[in-house]
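# Generate coordinates for the sequence data below:
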Amino acid sequence: MTTDNAPQALALRPREAAKALNISARLLWQLTKDGHVPCVRVGNGKRKTVLYPVAALEAWLNGHDSAEGGAR
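Sure, this is the predicted structure:
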């Protein structure tokens, strides 16, 4: 947690999301492509941006952790 009054990001760009999940960007793209990781696509055409909502990533992690029997 930060102690300053800077607003928390609501969504992360792919590189930030991969770093936050402690996985490679390549693995994040594969998980996204396979529909395992929640994302939001913003814009249209070639300028479409993929964002990963922080709350959705946290919910996904919590559901993934319990489905796998917890981290050991």
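# C-alpha only now, for contacts and for neighbours.
Noted.
# how many neighbours does the residue lying closest to residue 31 once chain neighbours are set aside have?
Among residues not flanking residue 31 along the chain, residue 37 sits closest, at 5.7 Å (C-alpha to C-alpha, 6 or more residues apart in numbering). Here the number of neighbours of residue 37 (other C-alpha atoms under 10 Å) works out to 16.
# to compare against the first, here's another:
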Amino acid sequence: MSTATQEQRITLTEKDVAQMLGVSDRTVWQLRKDGKIRCIKIGASVKYTRAEVDRFIEAQMTPLSDPVNEGNPGE
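All right, here's what the predicted structure looks like:
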């Protein structure tokens, strides 16, 4: 699916999210099962919002290192 098409849609499929994150569909399923990414269930269909995917990505970010203490262990 093209990026332009994804941006126009309100919800994303598991496959869309997997492509965005560069992981397998199974990994997205496991993240959902583990409660790390929320979804919308409509009947048997599972959908995700772009905002939720963005929130998940932000939550996975590592903190920036402190340039003042970089290279000085223990300080």
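# who touches the residue nearest to residue 31 of the first structure in this structure?
With contact taken as C-alpha atoms under 8 Å, 6 or more residues apart in numbering, residue 37 of the first structure is in contact with 28, 31, 57, 60.
# try it again with 10 Å
28-31, 52, 56-57, 60-61 (C-alpha atoms under 10 Å, 6 or more residues apart in numbering).
# Make sure I have this right: it is in a helix.
No. Counting by DSSP: H, G, I helix; E, B strand; the rest coil, residue 37 of the first structure is not part of a helix but coil.
# related to what we said a few turns ago, please list which of the contacts of residue 37 of the first structure are preserved in the second structure.
Mapping those onto the second structure (both residues aligned by TM-score structural alignment, their matches' C-alpha atoms under 10 Å) leaves 28-31, 52, 56-57, 60-61 still in contact.
# distance from the top strand by length along the second structure to the first structure after superposition?
Ordering each strand of the second structure by length in residues (DSSP state E) puts strand 45-49 first. By mean C-alpha distance after the TM-score superposition for the first structure, the fitted strand 45-49 of the second structure averages 0.5 Å away from its aligned residues in the first structure.
# Keep only those of the contacts of residue 37 of the first structure that are in strands.
residue 52.
# Closest one of the contacts of residue 37 of the first structure to residue 10 of the first structure?
residue 52 (8.5 Å; C-alpha to C-alpha).
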